[in-house]
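# From the sequence below, what's the structure:
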Amino acid sequence: MTAPTQMSRWVQVFLEAQAAEMDAAQNTLLSYARDLRGFADWLQAQGTDFADACRSDVEDYLIDCETQGLAKSTRARRLSAIKQLYRFAFDEGWRADNPAVQIKGPGRAQRLPKTLSIAEVDRLLDAARASPKETLRNTCLMELLYATGMRVTELVSLPVAAARGDPRMLLVRGKGGKERLVPLSPPARQALASYLAERDAAEETARKAGKPPSRFLFPSHGKAGHLTRHRFFGLIKDFALRGGVPPSKVTPHRLRHAFATHLLEGGADLRAIQTMLGHADVATTEIYTHVVDARLRDLVLQHHPLAKSRKS
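Okay, here's the model as predicted:
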């Protein structure tokens, strides 16, 4: 395949291949696009492009990113995108080499995921149940999120077909199109059944008015056809305010952390948690053992009599 003449075309063809051949998630494609276009802008300012850039150009770009104060994780992600692009370019015959192949990334600074206590989660759930509008939908959203540990994109884009028949487990399509089964707790099943009855009644009314049915469990009139991540983010902040939980502590992903941490504290098997979270590597899941260890350490330091300073 002949190499494209413009860097924007390189990015476009690369993204199309990732979508078609690797079934890359939309969020992954958007991330690649941002990172590669940023690199392209930098190369253009240096008077070069993807086709002629050498290893030193890539290294200088990463140094520039560090000078800007970008986090290690951001720099590591950008280098990964560049490596993927050049691997694709090499495979396609656009370049005879991969200038980024031997460059080591900055690594990621390991930080323990922040989570929520069981009491805080209970207050969020209570706030959802007391929603002045869309009560059953909001309750269902929160119950499903905490019961399964789904990523927010997985949650809002659930197909309604997955919820039919009072399921004990949900089939979730995760990153890279990988599917997994996640069990539902009794409260989540009850919330799902109640919301589904209301949703189906509304769909029937819409059908009689000539409107097509939605294939999503949480439909919306927007372009995506389902509730957006941005909208759900706003909802969960509202639940935090009304539930007396600091909004700065509450995000959809933190509920995912809470799901994993609370399961581990309750004695759940790490491999089972890995499967439910959809982690490809158990090492990713093991971070939650450090969260539990840190909590236990804090508990001892706060309450053990020998850990307290004694007055002489």
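
# only C-alpha atoms for contact and neighbour calcs from this point on.
Noted.

# packing partners for the longest helix along the chain?
Counting by DSSP state H, the longest helix found in the chain is helix 186-208. Applying 3 or more Cα pairs under 8 Å, 6 or more residues apart in numbering; DSSP states H and E, one finds that helix 186-208 contacts helix 135-148.

# what is the orientation angle of the helix it packs on with helix 186-208?
If you take axes from the mean of the first three to the mean of the last three Cα atoms, to 10 degrees, helix 135-148 sits at 140 degrees to helix 186-208.

# what sits up against helix 135-148?
Here helix 135-148 makes contact (Cα atoms under 8 Å, 6 or more residues apart in numbering) with 125, 128-129, 131, 150-152, 155, 182-185, 187-188, 191-192, 194-195, 198, 218, 252, 255-256, 258-259, 276-277.

# Put the buried members of these into a ChimeraX selection.
Per 16 or more other Cα atoms under 10 Å, the buried members of those correspond to this ChimeraX selection:
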select :125,128,129,131,150,151,152,155,182,183,184,185,188,191,192,195,218,252,255,256,258,259,276,277
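
# mind checking how far the residue most central in space within the chain is from residue 34?
Compute the mean C-alpha point of the chain, and by Cα atoms, centre = their mean the closest residue is residue 151, 4.9 Å away. Computed with Cα to Cα, to the nearest Å, the distance linking residue 151 and residue 34 is 21 Å.

# try residue 131
Counting by Cα to Cα, the gap from residue 131 to residue 34 is 37 Å.

# Please give the centre-to-centre distance between the next helix or strand along the chain from the longest helix of the chain and its chain.
Once the chain leaves helix 186-208, the next helix or strand it forms, by DSSP states H and E, is helix 229-243. Its chain's average C-alpha position is 17 Å from that of helix 229-243, according to Cα atoms, centre = their mean, to the nearest Å.

# to compare against the first, here's another:
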Amino acid sequence: MSKTRARTPRTPSVNHDAKDPIYLSEFRTAMLARGLSVHTRNAYIQDLRLCMNTSTKPLTTWGQDDVINCLHIAQAQGKNPRTIARLLASLRQFFLWQIGNDARKDNPCEDIKNPKVAKPLPKTLSEDAVTRLLDAPDGSLLGIRDKAMFELMYACGLRVSELVNLSFEQVNMNAGWLQITGKGNKTRLIPMGEYAKDALERYLSLRHQLLAGKSDCQAVFLTEQGGYMTRHNFWHMIKKYALLADIAIDISPHTLRHAFATHLVNHGADLRSVQLLLGHSDLSTTQIYTHVATARLQALHSEHHPRGWSSLSTESF
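Presented below is the predicted three-dimensional model:
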């Protein structure tokens, strides 16, 4: 009777390079001991290799001037601020590891500030595109459900988790309000508006058909099997309807929340009110929508004014 030989577990590949100095291999091993993923470890090593190419000195002997020189070279090579910030973060981790091993006492990155990385403006939709998306679902039971979800998300600026987990106790149909508990366990009241209220009422009148004899789920919005909706369900749903609505940009479930805020600001809503409706704890988070509105105004001016800007920048205002 032949014995089955036990299989030796495979360890993930980590892209070792024979040219790496010993201290880089030791740093990689330390990152493995910390439980960092292969992807993260490889990213650290790749960044450190780029840094090492900017100097003839061993990385272990670098001072602040060497770090600054490395970042200046990366900038001169056309590296974007996000890449430069990542190089600096990798260097910080390397020198912290050295300090932890009593190989040095100072971190030459300590007083160096990260380059300013501009936050990309959130993707949003024009009011016409939103209308096409909201009108895309058909008159079937699932189409009625989907339209109610879209209308509610756009009218109330809900996060996708708040939408799919919406329960009946959060809905006041008589008053036309939702009571939403969002991040930080903060509760906010949001008016639904006429269109969302009508779409929700129509769906609720048919919702029992999705249960089909199953025990009632407490969530307002149900799957075709009568269970809880998920973020994944909604992601597929909005992608499908975006195609039907001939929306060219790649949108996500969060896009309708961005559209809600952007369109409020475009129509003159003050930021503090938008902040309360979105459930942002900090007004600075909401201020991104003023930049979105500014970009939209610039685009309109460029497109329709005979002497509009040919090259636009939101930082020019």
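
# circling back: what comes into contact with the longest helix of structure 1?
Looking at what lies outside helix 186-208 of structure 1 - Cα under 8 Å, 6+ apart - the contacts are 136-137, 139-140, 143-144, 147, 163, 166-168, 212-214, 217.

# Please indicate which of those are buried?
By neighbour count, with 16+ other Cα under 10 Å, the contacts of helix 186-208 of structure 1 hold 136, 137, 139, 140, 143, 144, 147, 163, 217 as buried.

# what's the counterpart of the first one in structure 2?
It refers to residue 136 of structure 1. Mapped onto structure 2 by TM-score structural alignment, residue 136 of structure 1 lines up with residue 144.

# Residue 291 of structure 2 versus that match, what's the distance?
Counting by Cα to Cα, the gap from residue 144 of structure 2 to residue 291 of structure 2 is 35 Å.

# and what of residue 215 of structure 2?
Look at residue 215 of structure 2 and residue 291 of structure 2: by Cα to Cα, they are 47 Å apart.

# can you check residue 156 of structure 2 too?
In this view, residue 156 of structure 2 and residue 291 of structure 2 are 21 Å apart by Cα to Cα.

# Pick out whichever of the two has more residues nearby.
Shown here are residue 156 of structure 2 and residue 291; by other Cα atoms under 10 Å, residue 156 has more neighbours (25 against 17).

# Show me what the more buried one lines up with in structure 1.
Counting by TM-score structural alignment, the partner of residue 156 of structure 2 is residue 148.

# That match and residue 263 of structure 1, how far apart?
For residue 148 of structure 1, the distance to residue 263 of structure 1 equals 11 Å [Cα to Cα].

# With residue 300 of structure 1 instead?
Distance of residue 300 of structure 1 to residue 263 of structure 1, computed by Cα to Cα: 21 Å.

# any idea how far residue 17 of structure 1 lies from residue 91 of structure 1?
In terms of Cα to Cα, residue 17 of structure 1 sits 12 Å off from residue 91 of structure 1.

# roughly how far out does stretch 227-246 of structure 2 sit from the chain middle?
17 Å.

# likewise stretch 161-168 of structure 2?
That offset, for stretch 161-168 of structure 2, works out to 20 Å (Cα atoms, centre = their mean).

# what's the span of it from first residue to last?
Using Cα to Cα, the end-to-end distance of stretch 161-168 of structure 2 comes to 15 Å.

# cool, and stretch 87-105 of structure 1?
First-to-last residue span, stretch 87-105 of structure 1, Cα to Cα: 16 Å.

# Repeat that for stretch 17-35 of structure 1.
Stretch 17-35 of structure 1: ends 17 Å apart by Cα to Cα.

# which part of structure 2 lines up with it?
Counting by TM-score structural alignment, stretch 17-35 of structure 1 has no counterpart in structure 2.

# How about residue 55 of structure 1: what's its closest non-neighbour residue?
Residue nearest to residue 55 of structure 1 in three dimensions, not counting chain neighbours: residue 99, with 4.6 Å by Cα to Cα, 6 or more residues apart in numbering.

# what about that neighbour, how many neighbours?
22.

# Was I right to think it contacts residue 84?
No - Residue 99 of structure 1 is beyond contact range of residue 84, at 11.3 Å (criterion: Cα atoms under 8 Å).

# Packing partners of the helix or strand harbouring residue 255 of structure 2?
Assigned by DSSP H and E, residue 255 of structure 2 belongs to helix 254-266. Packed against helix 254-266 of structure 2 by the contact rule (3+ Cα pairs under 8 Å, 6+ apart) you find helix 127-135, helix 141-156, helix 271-278, helix 288-304.

# what's the closest of the ones you listed to residue 93 of structure 2?
helix 288-304 (31.1 Å; Cα to Cα).
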